[in-house]
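A.B. asks: Whatever this is, show me its structure:
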Amino acid sequence: MSVKLATPGVYIDEKNAFPSSVVAVPTAVPAFIGYTEKTTRNGQSLVNAPVRISSLKEFHDTFGRGFIPSFQVRENLSGEGFDFEVGGKSYDVALEAKSRFLLYDSIRLFFANGGNACYVISAGSYYKKVEKSVAVVDPKDDKKPAEKTKVQVTQANAITKSALEAGIEVLRSEQEPTMLVIPEAVMLSKEDCFALQQAMLKHCGLDTKSRFAILDVYDGHSARTYDNKDVITSFRENLGNNYLNYGAAYYPWLRTSIVQSEEVNFSNIANKEFLVEILERETKETIGDGKRAEELKVEIRKIKDDNVNIESLSQTLLMSSGVYKAILDSMRTQLNILPPSAGVAGIYTAVDNTRGVWKAPANVGYASVVTPAVKITHEDQEDLNVTISGKSINAIRTFVGDGILVWGARTLDGNSKDWRYVNVRRTLIFVEQSIKAAARTYVFEPNTPNTWLLIRSMINSFLSDLWRQGALVGTTPEQAFQVEVGLGTTMTADDVLDGVMRITVRLAVSRPAEFIVITFEQKVQEA
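C.D. replies: As a prediction, the model looks like this:
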């Protein structure tokens, strides 16, 4: 800027010696979409409203806690796979349909594995109010015909594809999230699950090009059958072929320790009358008909009392009934089977914060997990990792001495040499978005060599820092990256006349050593 010189004196004219800098954008900010206990805050709806949180406490304060699931105790007529026996009969504990929501437990798994800041989008509440017609009898005249009246009752909501898709749509207006996770996608029908996962990939690879989808395998708690009902084959055939390098899938589901023993008790059993009957039968078998048995039966019958102290009675039953303990263990085991995507998002976050987004998020321990739901061997993983379709599935495996590890780092585009690895795709997203945000400073600046020099210097400085941190490969910066901008190299005279500035950036992104081959050869003994 020129200084107006009119009055005699000394004038100061400061000039910037350095170009603007590229500020690194966040790389590990997942967005979770799912159902929550609370859907309002301060009178405002939270449905389809992205909320940023950074701890489990913030989730509790804003969205509440988990859904209270309902189970049925029933006789097992097959005599196989039962949970307990009483009087020579087998019984199992079954989770009722529409009695499971996964977001809350998945968020807990995310924070347990290194998760930090994230966005949560509520797709709706666990419950909904519906009107039902009931017959009301006049207490003063029981001979009078009952009159029907409508009352509001609360019942469990249904997880729908449209509600979860609406969450994806509102996420387009948010700039910060870099990952997309929808754990409850696997609770939909198979067709709706795959349609939603395709929408996730489209959102990441077309609508924003700045996010990465972490997917779960439908029915991923089941072992492979290698036939037309095989869970991996079904996943690959139904996922589609678009935007695959913007997502990764993990298998199998996990048996976790997220749900603690104190979170389940007899109040989770829907058919309490049957539960009381079974526990009384057990008491007769183990204790008999004495005074102690009658005292215990009195306690057992309190299960049907709505005003009983649940915690105290549950502890009493635990100390006196092996069947009751088996029922609680079964409920907890079923609730602790979770899809891995949220925990993987936590691992991405931990690796990004400690090593950088360019480090492959693999060979990393999985916290709060007892065991994978399916045991995967070396041979089993061959088809998961390398397949004709290229849709690689990352395995979660158990290794003696190392525990449970994420043992794969491929995107769903495993046949692409450009985008085969998760860290390469995410590193490019990071570099692209960082440079894009910095280049916005130069919009409407003169399209001249001076501006080109400033932009090139700015990008060179940013990439040099990444090279020194190990994100780019090369013994010198010139081998690791190249930045070109200017007339005759990236632009023509027509480009300048049209107001177009073209910048070309070439990168040598580090790739993981996925296969380490060690050759041993015997050497002849020397004299």
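A.B. asks: contacts and neighbour counts: CA atoms only from here.
C.D. replies: Will do.
A.B. asks: Look at residue 121 and tell me its secondary structure.
C.D. replies: What DSSP: H, G, I helix; E, B strand; the rest coil gives for residue 121 is strand.
A.B. asks: Quick check, it in contact with residue 45.
C.D. replies: No. Contact criterion Cα atoms under 8 Å: residue 121 and residue 45 do not qualify, at 11.2 Å.
A.B. asks: Could you check which of the two has the larger neighbour count?
C.D. replies: residue 121 (27 against 13; other Cα atoms under 10 Å).
A.B. asks: Need the contact partners of stretch 339-351.
C.D. replies: Residues from elsewhere that reach stretch 339-351 (Cα atoms under 8 Å, 6 or more residues apart in numbering): 27-30, 106-107, 109-116, 179, 181, 183, 214-217, 220-221, 249-254, 357, 359, 361, 364, 366.
A.B. asks: does residue 69 count as helix, strand or coil?
C.D. replies: Classification of residue 69 using three-state DSSP returns coil.
A.B. asks: What residue, apart from its backbone neighbours, is nearest it spatially?
C.D. replies: Leaving aside its chain neighbours, residue 69 sits nearest to residue 99 (5.1 Å; criterion: Cα to Cα, 6 or more residues apart in numbering).
A.B. asks: And for residue 300?
C.D. replies: Per Cα to Cα, 6+ apart, closest to residue 300 is residue 276, 6.1 Å.
A.B. asks: Surely that neighbour forms part of a strand?
C.D. replies: No. Assigned with three-state DSSP, residue 276 falls outside any strand and is helix.
A.B. asks: how long is stretch 409-427 from one end to the other?
C.D. replies: Stretch 409-427 stretches 13 Å from its first residue to its last (Cα to Cα, to the nearest Å).
A.B. asks: any residues touching that stretch, and which ones?
C.D. replies: Under Cα under 8 Å, 6+ apart, the answer for stretch 409-427 is 27, 212, 244-249, 357-362, 385-386, 389-394, 509-512.
A.B. asks: Tell me which residues touch the residue nearest to residue 503 when sequence neighbours are not counted, please.
C.D. replies: In space, and not counting its chain neighbours, residue 503 is closest to residue 485: 4.8 Å by Cα to Cα, 6+ apart. Residue 485 is in contact with 452, 456, 491, 501-504, counting by Cα under 8 Å, 6+ apart.
A.B. asks: Filter the residues you listed down to the buried ones.
C.D. replies: By neighbour count, with 16 or more other Cα atoms under 10 Å, those hold 452, 456, 491, 501-502 as buried.
A.B. asks: What is the most widely separated pair among those residues?
C.D. replies: Greatest spacing in the buried ones among the contacts of residue 485, by Cα to Cα: 456 and 491 (14.1 Å).
A.B. asks: thought the residue nearest to residue 300 was touching residue 296?
C.D. replies: No. Here residue 276 lies out of contact with residue 296, judged by Cα under 8 Å, at a distance of 11.2 Å.
A.B. asks: and for comparison, fold this next one:
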Amino acid sequence: MTTSAQAPGVYVTERPSGVRTIVGAGTTTAAFLGYTSTADHENPDQALPPFTEAERVVPQRVRGWKEFADRYSIAALAAQLKRSEQVPETETEEEKKKRLREVHRLERCLVLAEAVYGFFANGGTEAYIVGFLKPEDAVGETALGGDADLRTGLDGLLTVREVAMVAVPSLWDMTVALPADGSRPEPDEPVGKTLIGRVVQHCVTMRNRVGIFEPPDGKTPGQVESFVNTGLPSSGDDAAFTTFYHPWLRTPGVDGIQRTAPPCGHIAGAWARTDIERGVFKAPANLNLRGVLALRSPLTDGDQGRLNPLGVNCLRVFPGQGTLVWGARTRSTDRDWVYLNVRRLVSFLAESIRLSSTWAVFEPNDERLWATLRHSVSSFLTDQWRQGALFGRTPEEAFLVKCDRDTNPQTSVDQGKVTCDIWVAPVRPAEFVHFTITQITGQPGGTG
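C.D. replies: Sure, this is the predicted structure:
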């Protein structure tokens, strides 16, 4: 833009620099999939109206606990649960079965609420909720996968690129329907592992998000060891995008009634808190979990010694420190993807570069384009190195960007392809810190 000087004074001319910057992608948004239901008596005075059933089955963004509670009828569902738990003076056996089945149905709805509350309590700021409307029924692999056109299930999240973590708090409830006799069924582990596989498949396809899971509640460390060693991959992409946490939590309850909850929501919030305070390159561990009364089964060093090599991240209680996340591994045994922060960092780098490089589409595929891409990516990675995300004394040791005639031979240019090869050296967590202490037992005596 040129400004003509008509009178004495100072004039400023703005010109485009031609520099293409890369902006870091978001990593703190979670997606939760679980049972939800409209309530019999909604509160007309609440700030936001509840979502309809048609709205609940597609991804809905919420930015805080109050918004979630209003939109998903939590107060009304809690009141309905309290009424259902009251035993009438006269109750037939059939009425008792029906009432208990209703109690379990409503409790299944509050599992999602406990997870979302834990997410926001631990530092989360934004989440997407995908609901399933029949808590009394099981959810199969196909139903969990959903429909991309209808935007239901996991496929409804295909267009929500900002999601960086996926949790299914209701997963073990989803494995089995509520029986008519009013009993509480045990989860079906083979079905649960199938559902876990479907979630992991979604994460591997998207490559910018990681799944957060937990074994069924009540398992001993030995049973957890057997659980993860049977039917769950420990190598390849599936394992690299999978995390497990153990044990389950005792929480105050969103309705003031203490209950057991899966840790996935609290963990997702702790991931978000770490990303905000330190960065996605920092291992999300050694963090105090908020909104937790106790662990369902406290673990020892020996228990952790069995589970840590299997990629099961333990939750521990240490004197004076509360409940801590004491592990940050994926399920992978591949050297490059053992650590969760490395997997998430590489996903963050790839997503950031992808989103900020769309300008290159349809540009002339020549040396000028290659140089611009090299400069943009190198500048971005230099910033990441300065923040501590990459290992090395200098940027040259931390990363390498190559986009030239070698990576783009004429055959690729003729096909309209641009290839930019990037090597990075992520920082890895210091899991085992060793100190050597040598005692000096005596001093040489003086002479003279």
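A.B. asks: Just give the TM-score of the two.
C.D. replies: Comparison of the two superposed chains (TM-score structural alignment, normalised by the length of structure 2) gives a TM-score of 0.80, and 383 aligned residues with a Cα RMSD of 2.5 Å.
A.B. asks: Sitting in strands, which of the contacts of stretch 409-427 of structure 1 do you find?
C.D. replies: Among the contacts of stretch 409-427 of structure 1, the members found in strands (DSSP state E) are 212, 247-249, 393-394.
A.B. asks: Which residue ranges of structure 2 form strands?
C.D. replies: 29-35, 60-62, 127-132, 163-167, 210-213, 242-246, 249-251, 259-261, 287-288, 294-295, 312-318, 322-326, 399-402, 421-424.
A.B. asks: what's near enough to touch the aligned residue in structure 1 for residue 139 of structure 2?
C.D. replies: Correspondence of residue 139 of structure 2 to structure 1, assessed by TM-score structural alignment: residue 160. Residues in contact with residue 160 of structure 1, defined by Cα under 8 Å, 6+ apart, are residue 188.
A.B. asks: now residue 22 of structure 2
C.D. replies: For residue 22 of structure 2, the contact set (Cα under 8 Å, 6+ apart) comprises 352-353, 356-357, 376-377, 380.
A.B. asks: go again using 10 Å as the cut-off
C.D. replies: Residue 22 of structure 2 makes contacts with 349, 352-357, 376-381, as judged by Cα atoms under 10 Å, 6 or more residues apart in numbering.
A.B. asks: Same question for residue 219 of structure 1.
C.D. replies: Contacts of residue 219 of structure 1 (Cα under 10 Å, 6+ apart): 186-187, 190, 230-232, 234-235, 251-253, 339.
A.B. asks: quick one on the thing from earlier: now the buried members of the contacts of residue 22 of structure 2.
C.D. replies: Using 16+ other Cα under 10 Å, the buried ones in the contacts of residue 22 of structure 2 are 349, 352-353, 356-357, 376-381.
A.B. asks: Report the aligned residue range of structure 1 for stretch 347-356 of structure 2.
C.D. replies: Counting by TM-score structural alignment, stretch 347-356 of structure 2 pairs with residues 429-438 of structure 1.
A.B. asks: which residues touch the matching stretch?
C.D. replies: By Cα under 10 Å, 6+ apart, stretch 429-438 of structure 1 touches 20-28, 178, 209-212, 246, 357-358, 423-424, 426-428, 439, 455, 458-459, 462-463, 466, 505, 507.
A.B. asks: Spell out for me the ChimeraX command that would select the buried members of those residues.
C.D. replies: Typed into ChimeraX, the line below selects the buried ones among the contacts of stretch 429-438 of structure 1, using 16+ other Cα under 10 Å:
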select :20,21,22,25,27,28,178,209,210,211,212,246,357,358,423,424,426,427,428,439,455,458,459,462,463,466,507
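A.B. asks: Spatially central, which residue of structure 2 would that be?
C.D. replies: residue 165 (2.5 Å; Cα atoms, centre = their mean).
A.B. asks: what do we get in structure 1 for that residue?
C.D. replies: Aligned partner of residue 165 of structure 2 by TM-score structural alignment: residue 179.
A.B. asks: Contact partners for that match?
C.D. replies: So residue 179 of structure 1 contacts 27-32, 118-119, 204, 210-214, 246-247, 345, 348, 426 (Cα under 10 Å, 6+ apart).
A.B. asks: From residue 385 of structure 1, how far off is it?
C.D. replies: On the measure of Cα to Cα, residue 179 of structure 1 and residue 385 of structure 1 end up 22 Å apart.
A.B. asks: Same check on residue 226 of structure 1?
C.D. replies: Residue 226 of structure 1 is 15 Å from residue 385 of structure 1, by Cα to Cα.
A.B. asks: Could you check which of these two has the larger neighbour count?
C.D. replies: residue 385 (20 against 10).
A.B. asks: Structure 2: which residue goes with that one?
C.D. replies: Checking TM-score structural alignment: residue 385 of structure 1 goes with residue 308.
A.B. asks: So that match is in contact with residue 300, correct?
C.D. replies: No. Counting by Cα atoms under 10 Å, residue 308 of structure 2 stays clear of residue 300, with 11.9 Å between them.
A.B. asks: Between these two, which contacts overlap?
C.D. replies: residue 314.
A.B. asks: Quick one: neighbours of residue 273 of structure 1, just the number.
C.D. replies: 12.
A.B. asks: Please look at it and residue 74 and confirm they touch.
C.D. replies: No. Contact criterion Cα under 10 Å: residue 273 of structure 1 and residue 74 do not qualify, at 11.7 Å.
A.B. asks: check contacts around the nearest residue to residue 303 of structure 2 once chain neighbours are set aside.
C.D. replies: The shortest distance from residue 303 of structure 2 to any residue other than its chain neighbours is 6.1 Å, reached at residue 221 (Cα to Cα, 6+ apart). Applying Cα under 10 Å, 6+ apart to residue 221 of structure 2 gives the contacts 227, 246-247, 297, 299-300, 302-304, 306-307, 314.
A.B. asks: Restricted to buried residues, select those residues in ChimeraX.
C.D. replies: Restricted to buried positions by 16+ other Cα under 10 Å, the ChimeraX selection for those reads:
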select :227,246,247,297,299,304,307,314
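A.B. asks: of the contacts of residue 221 of structure 2, closest to residue 77 of structure 2?
C.D. replies: residue 247 (26.8 Å).
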